[in-house]
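Visitor: model the structure of this input:
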Amino acid sequence: MDGVEVSYNPYDPSINDDPYPVYARLRREAPLHHNPELGFWALSRHADVAAALVDSARYSSDHGPMIDAAAWTPRARAYLSFVAMDPPDHTRMRAVVSRAFTPRRVAALEPLIREIARAHIEEGLAKGTFDFAADLAAKLPLDVISELMGVPSSRRHKVRRTESVLVRNDLATTLTEPGLRGLLTLGDYYASVVAQRRAEPRDDLVSALVSDGDLTDEEIVAFLFLLIGAGSETTTHLLCAAWYWAWRNPGQREIAFDGGVPQWVEESLRHDTPAHVTARRLTEPTELHGVLVPRDARMWLLIGSANRDEEVFPDPDVYDLGRDTSRAISFGAGRHYCLGAALARLEGRITLEELTKAVARDYHIHEEGIRRTAHGNVRGMVSLPTTVRPA
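Guide: Coordinates of the predicted model:
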């Protein structure tokens, strides 16, 4: 590769399988990388990404976090809520949601999360070999959020399948007609839930949002799209990363199973960051690394690369539960710091605790059956075949 100019396409399957060697070259040789064919500029160093995340005036979120042709739009807020907003709209919307999505409400979910985790783990143990991603990691956060929202179990599989359209579309495609119909149907369902809670409030998140009185029905529906879609994806990929990388590193697996679950969560978030990349729109011409980047440029902030920056994390490619992860930016930074970070960490910790109690530490992953996400924003596994036995 020496002498060959570094190129980066987040939708190249070979890069998607293991982007970290390319990230290392970007940090070293092209910390500001321009891909004219796809129309974006990428920042890969920790200092640059961290600075951009907190500068919402210069790096606008108003076109959403995805650079896909179908998703990069000023209308992204319709299904991504305050993630695709700037102040003052973002400030107002986030403040209202924060009043309903309180630390107390999140902490109160612990018994429920533990019950759900145990049930899915028991099913996996009964099978012996199961898909850790599909049968546990994907189901658990959706069950938790559905309980939080009051979505009945009979609707959950359909909700997740339809929401996946939002988080797994491809640059070369737009929403298909059936996919669009599915999203419209899901939007109608969310609207019906909001209407029901206005008529008959319950002790759930939707009722809390409705009772606040500061959000329209359309704003609540957009938040529900965000919550079930992006909210469940983060935990799914965190759990898969933790399970996979502990298996690949037996010494670290021993630490994890011997009480190191909190470190297991944090190092997995850093080492193979689920919310891998986010987009911003540059609001004014800005000089970066000696290049004047034009106004309205699509900026692609490589959070996954920043979390492997050797200037911040010594031996960044080593999976080490003993390292200091305090400077990791796995959930973003600034105004758009992930509102669901506490819930994702809680779900991850509890599920991994229950796994270490129930499953023998010599579990086996069938690497030939692993399938990864194809989407550029999130990184994770959609299939992770695992053989387990009781502890």
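
Visitor: every contact and neighbour count from this point should use C-alpha atoms.
Guide: Fine.

Visitor: helices of the stretch 1-150 of the chain, start to end?
Guide: 13-17, 20-29, 46-54, 77-80, 89-100, 103-107, 110-127, 139-149 (DSSP state H, counting those that start in this stretch).

Visitor: I misspoke; the intended subject was the stretch 251-391 of the chain.
Guide: Using DSSP H, counting those that start in this stretch, helices in the stretch 251-391 of the chain cover 261-271, 303-306, 341-358.

Visitor: nearest to residue 332, of the ones you listed?
Guide: helix 303-306 (7.8 Å; CA to CA).

Visitor: and residue 225, what helix or strand is that in?
Guide: Using DSSP states H and E, the element containing residue 225 is helix 217-248.

Visitor: how about the contacts made by the residue nearest to the spatial centre of the chain?
Guide: Of all residues in the chain, the one closest to the mean position by CA atoms, centre = their mean is residue 234, 3.2 Å from it. Contact analysis of residue 234 by CA atoms under 8 Å, 6 or more residues apart in numbering lists 274, 275, 344.

Visitor: quick check: which of the helices of the stretch 251-391 of the chain is buried the most?
Guide: helix 303-306 (a mean of 30; mean count of other CA atoms under 10 Å).

Visitor: give me the contact list for it.
Guide: Contacts for helix 303-306 (CA under 8 Å, 6+ apart): 20, 23-24, 44-47, 49, 270-273, 275-278, 328-330, 332.

Visitor: now distance to residue 224 too, for the contacts of residue 234, in TSV please.
Guide: Below are these laid out as TSV (distance: CA to CA, whole Å):
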residue	distance to residue 224
274	20
275	18
344	16
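
Visitor: closest one of the residues you listed to residue 143?
Guide: residue 344 (13.0 Å).

Visitor: number of residues surrounding the closest residue to the closest one other than its chain neighbours?
Guide: Once flanking residues are discounted, residue 344 sits nearest to residue 235: 5.2 Å by CA to CA, 6 or more residues apart in numbering. Per other CA atoms under 10 Å, the neighbour tally for residue 235 reads 27.

Visitor: same deal with residue 255?
Guide: Residue 255, neighbours per other CA under 10 Å, totals 17.

Visitor: and this one, please, so the two structures can be compared:
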Amino acid sequence: MSAAPECEGLVLYNPFDYALQENPYPIYARLRDEAPLYRNDELDFWALSRHADVNAAFRDPALFSSAHGVTLEMWDAAAADLVGFLAMDPPRHTRMRALVSRGFTPARVAGLEPAVRAVTREHLMPALEAGTFDFAGVVSAIPVYVVSELLGVPRADRAEMLRLSEILITRHDGDAGIPQSFWDAGLALTARYRELIAERRARPRDDLISALVLAEIDGDRLGDEEIVAVLSLIGVAGNESVTKLAANAWYQAWLHPGQRAIAWAGAVTAWVEETLRYDGSAQMVARRLTRDTVLHGTEVPAGARVVLLGASANRDPRVFPHADRYDLTRDTGQALAFGSGPHFCLGAALARLQLRVMLEELVAAVDGYDIDEKGIELVHSPNLRGFRALPTEVTLR
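Guide: Modelled structure (predicted):
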């Protein structure tokens, strides 16, 4: 894979650069060692790359605010109107998260396992029986259908939901712009969500949309637009992160046959957790500094955009010995793949469930496999890391 650009020995970090997206980890290592507080004047942001700094920032929303959004390309004071409680600070975030959690309970997620397994088999088995298939393409449908089960989206709508969610995360150029197709897809998706919310207000069912409609704390309820924002977050960000993680796990196990043997011997949960740490789909989030603050000896002004490189933190050797080694036997307890603090990912349990079930089904069915490196295509995104195409040939048990 290509290396990110350098200039006269200085480390350069541009999250929109295609070369960096191909393999960001060498640059992350240099940032941690040479520029733990990095400044990009052209794009007007700072970056923190060490585990201690990223973790501390995640846990301090009063200093590192989410209210302008969590990505550089969608930075706006009204970001919450687009992405909901992801772009809120306490106490507004606390209220929203408490209400949403009423519908997103551990029991509801755990109860999805039979449906997750059924959906996984439905989409995986034809591909496995064919023997040769694009792994990334096949697994992309699974989280969409799983989340559709959770939300109560009719089966007839699910293919269109998949198409729209793919548009919402695709970038066809390397700059920080948002294409018109993104806004068109977002409008279409939210219109369908509003229809479903109206249906559930009239006739509640046993699904997440109904649970969100009915959620109440001391008379406080979620409004329609708040529910739309939550559904958009779950239905797009959740889908894409799981798809990318599954393919990353498949690829890393292929690259590391010794670790693959450990996974095939029953360590599927460890396979999930080490992939989350070593090559997670989420690369970074953005925050807004609320007051002048000295970081690594430099005063960073209030209002500054600060990028928190969670993927770099997960490779920090100060926390993870031999951090660049893919090792299913390691302790991943301090990994930040789902963040930490008040914004810890609400969908983490569902993501882990889907990944575990998908990989368990693969281990049960596949004796061995190979990947055609010439056909590999990576997604080009400043925020998500994963494969657009991962050609695979399997041998079944």
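
Visitor: thinking again about what came up before, would you mind putting the helices of the stretch 1-150 of the first structure into TSV with distance to residue 158 of the first structure and mean neighbour count alongside?
Guide: What follows is the helices of the stretch 1-150 of the first structure, written out as TSV (distance: least, CA to CA, whole Å; neighbours: other CA atoms under 10 Å):
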stretch	distance to residue 158 of the first structure	mean neighbour count
helix 13-17	27	14
helix 20-29	34	17
helix 46-54	34	20
helix 77-80	17	20
helix 89-100	25	16
helix 103-107	25	13
helix 110-127	19	17
helix 139-149	11	22
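
Visitor: for residue 338 of the first structure, find the nearest of the ones you listed.
Guide: helix 89-100 (10.7 Å).

Visitor: hmm, back to that, tell me how far the counterpart of the residue nearest to residue 344 of the first structure in the second structure lies from residue 117 of the second structure.
Guide: Matched to the second structure by TM-score structural alignment, residue 235 of the first structure sits across from residue 242. As judged by CA to CA, to the nearest Å, residue 242 of the second structure and residue 117 of the second structure stand 15 Å apart.

Visitor: quick check: the match of residue 235 of the first structure touching residue 353?
Guide: No. In this structure residue 242 of the second structure lies outside contact range of residue 353 using CA atoms under 8 Å: 9.9 Å.

Visitor: mutual contacts of those two, please.
Guide: By CA under 8 Å, 6+ apart, no residue touches both residue 242 of the second structure and residue 353.

Visitor: contact partners for the equivalent of residue 100 of the second structure over in the first structure?
Guide: Applying TM-score structural alignment, one finds that residue 100 of the second structure aligns to residue 97 in the first structure. Applying CA under 8 Å, 6+ apart, one finds that residue 97 of the first structure lies in contact with residue 209.

Visitor: any idea how far residue 197 of the first structure is from residue 97 of the first structure?
Guide: Taking CA to CA, one finds residue 97 of the first structure at 16 Å from residue 197 of the first structure.

Visitor: same question, residue 68 of the first structure
Guide: From residue 68 of the first structure to residue 197 of the first structure the distance is 35 Å (CA to CA).

Visitor: what's the closest non-adjacent residue to residue 296 of the second structure?
Guide: residue 37 (6.3 Å).

Visitor: I figured that neighbour hits residue 47, correct?
Guide: Yes. Residue 37 of the second structure lies in contact with residue 47 (CA under 8 Å); the separation is 5.7 Å.

Visitor: these two: who's more crowded?
Guide: Comparing residue 37 of the second structure with residue 47 by other CA under 10 Å, the one with more neighbours is residue 47, at 23 against 20.

Visitor: contacting residues for the aligned partner of that one in the first structure?
Guide: Using TM-score structural alignment, the partner of residue 47 of the second structure in the first structure is residue 42. Shown in contact with residue 42 of the first structure (CA under 8 Å, 6+ apart): 31, 32, 33, 34, 299, 300, 301, 302.

Visitor: what about the residue mapped onto residue 119 of the second structure from the first structure, distance to residue 64 of the first structure?
Guide: Matched by TM-score structural alignment, residue 119 of the second structure corresponds to residue 116 in the first structure. Here the criterion is CA to CA. By it, residue 116 of the first structure lies 32 Å from residue 64 of the first structure.

Visitor: ditto for residue 346 of the first structure
Guide: 26 Å.

Visitor: for the second structure, longest helix please?
Guide: Looking across the second structure with DSSP state H, the single longest helix is helix 180-202.

Visitor: mind listing what's buried in it?
Guide: 182, 185, 186, 189, 190, 193, 194, 196, 197, 200 (16 or more other CA atoms under 10 Å).

Visitor: from the residues you listed, pick the one nearest residue 82 of the second structure.
Guide: Looking across the buried residues of helix 180-202 of the second structure and measuring by CA to CA, the closest to residue 82 of the second structure is residue 186, at 9.4 Å.
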